[in-house]
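Student: the following block contains a protein sequence and its predicted model.
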Amino acid sequence: MPSRPEIASLLDLSLMADFPPQYGPEEIRRTNPQRDAMEQLSGVLAMDVPSGWAVGYKDLSSNDFWCPDEPRTLSPGCVETAAQLAVFFLKRSGLFPSVGVFGIGGLGNLRFFNSISAPCRLVVAVRTIDIDPPGAARMEFFAEVNAQPVYSGDLLCVPLDCAAAQRKGLRAGTTRPESKELIGSGL
C-alpha cells in the first residue's frame, strides 16, 4: 500500500469518528451552498485553524443517489466531500473573508485504497499545504471508513467571485495572472 499522507500521520481519524460534531448540518448550510443530493458533508468533528486542519464526515446511507446503481463503489462524491470540508474550513477560518464561492482548480496525487458500502460513516480530514489569499489554497485530504483508508490526495481551492483576486490580476477560477483558461466548478 502507498505511504499515507502527512495528515493521516498527524490525526487518528478512527478516534475522532464518533466525536459529537462541532458543526452540524445547519452551520454547514450557512457556510456552504450545496443542498439536497449535493450535500456531501454531514458534520465537522473538529477544526484547528492555527494548525490548518479540519475533520468532518459524511454519513452514507442506502438512500444516497449512487446506491441503486453501485451498491459498492470506490468512493461516491469523494472529491466533493473533501472539497466541501476544505471550503468550510477556509471560509470559517477567516483566511478568505471576501470569497463567497470556491471552485476546484485542480486535483493531485489522488489515490483510492478501498471501496465503500453504505451504510457507513466516511471520515475525512483536510490540511492546508499552501495558502495565498485571495488567490488560492492547496489542501491535502485523507478519508477512512471503519479505520480503513479509502482515498487521499490534494486539491486546489480557488475563489470564483472574489473582487480582491480580480484586483490582483487573477481571473475567476485561475491561480496565475497569466493564465488564459477558466477552470473550476462552483463550491
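Tutor: Arrived safely, thanks for sending.
Student: for the rest of this, base every contact and every neighbour count on C-alpha atoms.
Tutor: Will do.
Student: for the helix or strand where V79 lies, packing partners?
Tutor: Secondary structure from DSSP states H and E places V79 in helix 78-93. Using 3 or more CA pairs under 8 Å, 6 or more residues apart in numbering; DSSP states H and E as the contact criterion, the elements in contact with helix 78-93 are helix 25-31, strand 53-60, strand 120-132, strand 136-145, strand 148-159.
Student: list the buried ones in that helix?
Tutor: Neighbour-count burial for helix 78-93, counted by 16 or more other CA atoms under 10 Å, picks out 78-91.
Student: presented hereafter is structure B, for comparison with structure A:
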Amino acid sequence: MKSEFIISLDLLDVNKPIADIEAIRKLNPQRFEMEQLTAILHEDLDRNVCAAVKVVTDDEFWCRGHMPGMPLMPGVIMLESVAQLSSYFTQKFDLLGADIVGFGGVDDVRFRGIVTPGDNLILMVKLLKSRRNRMIIAAFQGVVNESIVVEGTLRGIPIPTAAVAEQLARRS
C-alpha cells in the first residue's frame, strides 16, 4: 500500500534526480567505497522529508565477501546509506549546526527484504526532531521494487571535528 511510504513512490524518478553525486559530495564527507548514495530524488523542507537512490552494482566492495556466490547488501551498509541521506538533508538546510553529522544510534530497525546487485535501493527519511547542536531524529525506510526492505529510526549527532583533529594529531 503506497500510503505506508514516507514519500509516495509516484514522486520519485531515478531518471530525474534533483542532485547528483557531486552535489552530495559538497555536503557529505564520505568518499570512494564509503559513498552510499547515487543521487537525491526529492526534498521537501515543509514536510522535513528527503529521498535518494543507491544504485547497487556488482562492483560494490562487499559483493566479493558477503556472501560468495550470493551477494546480499549487508544491513549495516543499508543503515549507512540512510545515515548519509539524513546527513545530506541535515547539512543542506543547516538543521544541526554541525560541521559533520555522525551516527548517534538506531532504534526499532527491521530488515524486511534483501538488496542485491542490480537493485535500486530507494531511501527515504523524515526528520522527526531536531535539537540544534545536539541531535536529529529521523524515521527512515529503504525500498526495493515497491517493497520496504529496511525501516527504523536514526539519530544523528554533531561530530566534534576539532577534538577528532586533536586526537589524530597526538598520534602523529
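Tutor: Received, thanks. Worth saying up front: this structure is predicted, and the values here are computed from it rather than measured.
Student: check the mean deviation of the helix or strand that the helix holding V79 of structure 1 is followed by from structure 2.
Tutor: Once helix 78-93 of structure 1 ends, the next helix or strand along the chain (criterion: DSSP H and E) is strand 102-112. Superposed on structure 2, strand 102-112 of structure 1 shows a mean distance of 0.7 Å to its aligned residues (mean CA distance after the TM-score superposition for structure 1).
Student: from the chain's centre, how far out does strand 102-112 of structure 1 sit?
Tutor: 9 Å (CA atoms, centre = their mean, to the nearest Å).
Student: give me the distance between P76 of structure 1 and V126 of structure 1.
Tutor: Taking CA to CA, to the nearest Å as the measure, P76 of structure 1 and V126 of structure 1 are separated by 17 Å.
Student: higher neighbour count, these two?
Tutor: Comparing P76 of structure 1 with V126 by neighbour count (other CA atoms under 10 Å), the higher total belongs to V126, at 29 against 19.
Student: if I look at that one, how far off is L90 of structure 1?
Tutor: V126 of structure 1 sits 11 Å away from L90 of structure 1 when distances are taken as CA to CA.
Student: what do you get for K58 of structure 1?
Tutor: K58 of structure 1 sits 19 Å away from L90 of structure 1 when distances are taken as CA to CA.
Student: over to D59 of structure 1?
Tutor: Look at D59 of structure 1 and L90 of structure 1: by CA to CA, they are 22 Å apart.
Student: give me the residues contacting the helix holding V79 of structure 1.
Tutor: For helix 78-93 of structure 1, the surrounding residues in contact (CA atoms under 8 Å, 6 or more residues apart in numbering) are 28, 31-32, 40-41, 44, 47, 49, 53-58, 96-97, 99, 102, 104, 124-127, 139, 141-142, 151, 155, 157, 187.
Student: distance across stretch 131-150 of structure 2, terminal residue to terminal residue?
Tutor: One end of stretch 131-150 of structure 2 sits 25 Å from the other (CA to CA).
Student: same question, stretch 90-103 of structure 1
Tutor: Across its full length, stretch 90-103 of structure 1 reaches 12 Å end to end, with CA to CA as the criterion.
Student: S51 of structure 1 corresponds to which position in structure 2?
Tutor: Taking TM-score structural alignment as the alignment basis, one finds that S51 of structure 1 is matched in structure 2 by R47.
Student: one more: M16 of structure 1?
Tutor: Taking TM-score structural alignment as the criterion, the aligned counterpart of M16 of structure 1 in structure 2 is L12.
Student: give the contact list for that match.
Tutor: 41-42, 51.
Student: again, 7 Å this time
Tutor: In this structure, L12 of structure 2 makes contact with 41-42, judged by CA atoms under 7 Å, 6 or more residues apart in numbering.
Student: follow-up on the earlier one: adding distance to R4 of structure 1, write the buried residues of helix 78-93 of structure 1 out as a markdown table.
Tutor: As requested, those are arranged in a markdown table below (distance: CA to CA, whole Å):
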| residue | distance to R4 of structure 1 |
| --- | --- |
| C78 | 17 |
| V79 | 17 |
| E80 | 20 |
| T81 | 19 |
| A82 | 16 |
| A83 | 19 |
| Q84 | 21 |
| L85 | 19 |
| A86 | 19 |
| V87 | 23 |
| F88 | 24 |
| F89 | 22 |
| L90 | 23 |
| K91 | 27 |
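Student: all set, thanks.
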